[in-house]
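# When you get a sec, could you give me coordinates for this:
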Amino acid sequence: MEHMSPRTTSTRPSPSGLAGLSGRLRGRGRSLRKGIGKAEPVMRWSSLAAVAGVVTGSVAAGTISGLAGLFARTVVTPVKTPAEDLEILAVVQGESGLEVILPVNEETTVPGTYSLVFDGGAGVARIGAVSSFDPRDGTVQREVEEVYSGNLSTAVRGRWTGFIYPDPRTLGHEALDVRIAVENGSAPA
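Predicted structure coming up:
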């Protein structure tokens, strides 16, 4: 058996062995040239992935920011005109005057006096007691105590509200429309 020195057991490839190693590494995205390893393709893919990540993150941040702004405006900005979500089925002449026929829901069947706002807020009527209730038809008929403004007979949709009188004058009380001075003119008080 031959005696080997520690130098002959080196794991370092010989110059002639570099060609075989170079061939094995080339298939893995690396290449060896003159004994120096280069990772050019790996660097290109890393740069591309970093750019794609930055672009994707920027687009996501912009989208989230835009949606947050839209949500904030929707929550903070009041609705200009409340929705008239109650269908007015008919206005008929009852025993004691006008009556309105409405669909049955939680609000229209409750005893009491309410207002029906219609025509985009231009019309207001005070609605009184239930005169007829037909659960099979899904309708309720209520007395119209007074029409303050608008033509209830031509209205097709309205909004059920809890206020009964549009202003104190309706009850016979004296009331003044007062305006106060503010920074850019005057405002109702």
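# Please count neighbours and contacts with C-alpha atoms only from this point.
Fine.
# what helix or strand does Val100 sit in?
According to DSSP states H and E, Val100 maps onto strand 97-103.
# For Ala50, see how far away Arg44 is.
10 Å (Cα to Cα, to the nearest Å).
# C-terminal to the helix or strand where Val51 lies, what's the next element?
Element membership for Val51, per DSSP H and E: helix 40-76. Later in the chain than helix 40-76, the nearest helix or strand by DSSP H and E is strand 86-87.
# same for that following strand, what does it pack against?
strand 97-103, strand 157-161 (3 or more Cα pairs under 8 Å, 6 or more residues apart in numbering; DSSP states H and E).
# compare with the first, here's sequence two:
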Amino acid sequence: MNHLSSEGISIDDVTPESSLLLRYGDSHIAWDYRASGELATLRKALFRVMPFNASLLSLGDAVFSSKELQNGNFVGIHLRAEPDWPAFWGTPARQMEMHAAEIRRLNVGALEPVTNIYVSCGDKTAIQTFRDIMAADNYTVHDKWTLLADRPDILDTVNGLTFDQKAVVEYSVLFMRVL
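Next up, the predicted model:
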């Protein structure tokens, strides 16, 4: 808290209405959507700027309801590896390193370690790289393509979506248990 104090911020200043964004020197940003109070407005705001509709949310439900994600808890990750992502916000390799470290830290001493990981990303190669990294520690990395492989009709529908529509589908998977 010394750094916050030097900025004139006390812990009493942090409330759901006045949340705090923590920036780490490694470009990894942590944000607690539950504590921030942002969920009440976030989905509404996205409805106004993105083509949210019942069919996209239904596709997200189909991914989320996969037996692989319903078999206990899972960690959800939004990995930004697309060409439009500014590298100064964290290269894919750096993001993978930070996510891997955090997942491992999360499981230290856990009675029921979380070994299932869902990765939201538009780059299959980046997902496979992360899958390879995590497989060494017996983690299973899932994505929309692997989870829908046994439902080719739904997978074809998802593959036919625009980039932004796929983002809506993945958003609903990542935040299904939070919302």
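# quick one: TM-score?
Scored against TM-score structural alignment, normalised by the length of the second structure, the superposed chains reach a TM-score of 0.22; 63 aligned residues with a Cα RMSD of 4.9 Å.
# Nearest to Val76 of the first structure among the helices and strands packed on strand 86-87 of the first structure would be which one?
strand 157-161 (22.4 Å; Cα to Cα).
# If you count neighbours, what's buried in that closest one?
Arg157, Gly158, Arg159, Trp160 (16 or more other Cα atoms under 10 Å).
# just curious, which of the residues you listed is nearest to Thr56 of the first structure?
Arg159 (46.7 Å).
# Test my guess that that closest one contacts Val124.
No. Between Arg159 of the first structure and Val124 there is no contact under Cα atoms under 8 Å: 9.5 Å.
# after the strand holding Val100 of the first structure, next one along is what?
The C-terminal neighbour of strand 97-103 of the first structure among helices and strands, as given by DSSP H and E, is strand 114-118.
# and the angle from that following strand to strand 157-161?
150 degrees (axes from the mean of the first three to the mean of the last three Cα atoms, to 10 degrees).
# buried ones in strand 114-118 of the first structure?
Tyr114, Ser115, Leu116, Val117, Phe118.
# Now for these: which two are most distant?
Once Cα to Cα is applied, the buried residues of strand 114-118 of the first structure give Tyr114 and Phe118 as the farthest pair, at 13.1 Å.
# which SS class is Asp164 of the second structure?
Under DSSP: H, G, I helix; E, B strand; the rest coil, Asp164 of the second structure falls in the helix class.
# From Glu102 of the second structure, how far off is it?
Taking Cα to Cα, one finds Asp164 of the second structure at 28 Å from Glu102 of the second structure.
# ok now do Gln70 of the second structure, which residues does it touch?
Phe64 (Cα atoms under 8 Å, 6 or more residues apart in numbering).
# Could you report the distance from it to Asp61 of the second structure?
12 Å.
# ditto for Ser5 of the second structure
Distance, Ser5 of the second structure to Asp61 of the second structure, by Cα to Cα: 43 Å.
# Looking at these two, which is more packed in?
Asp61 (16 against 10; other Cα atoms under 10 Å).
# is it true that Val117 of the first structure touches Val147?
No. If you go by Cα under 8 Å, Val117 of the first structure and Val147 don't touch, sitting 10.0 Å apart.
# Need the overlap of contacts for the two.
Gly123, Val124, Ala125.
# so which of those is the most crowded?
Going by other Cα under 10 Å, Val124 tops these with 25 neighbours.
# mind listing what the nearest residue to it once chain neighbours are set aside touches?
Of all residues not flanking Val124 of the first structure in the chain, Val117 sits nearest, at 4.5 Å (Cα to Cα, 6 or more residues apart in numbering). When contacts are counted by Cα under 8 Å, 6+ apart, Val117 of the first structure is found next to Glu84, Gly123, Val124, Ala125, Gly158, Arg159, Trp160, Thr161.
# Can you add distance to Leu102 of the first structure and give those residues back as a markdown table?
As requested, the contacts of Val117 of the first structure are exported to a markdown table (distance: Cα to Cα, whole Å):
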| residue | distance to Leu102 of the first structure |
| --- | --- |
| Glu84 | 13 |
| Gly123 | 17 |
| Val124 | 16 |
| Ala125 | 14 |
| Gly158 | 10 |
| Arg159 | 11 |
| Trp160 | 10 |
| Thr161 | 14 |
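# Show me which pair in the residues you listed is furthest apart.
Distance extremes for these: the farthest pair is Glu84 and Ala125 at 13.9 Å, using Cα to Cα.
# Could you count how many residues lie near Ser149 of the first structure?
Neighbour tally, Ser149 of the first structure, other Cα under 10 Å: 15.
# Tell me how far Cys98 of the first structure lies from Ala125 of the first structure.
For residue 98 of the first structure the amino acid is Leu, not Cys. On the measure of Cα to Cα, Leu98 of the first structure and Ala125 of the first structure end up 11 Å apart.
# joint contacts of the two?
Val144, Glu145.
# follow-up on the earlier one: closest to Val55 of the first structure among the buried residues of strand 157-161 of the first structure?
Arg159 (48.8 Å).
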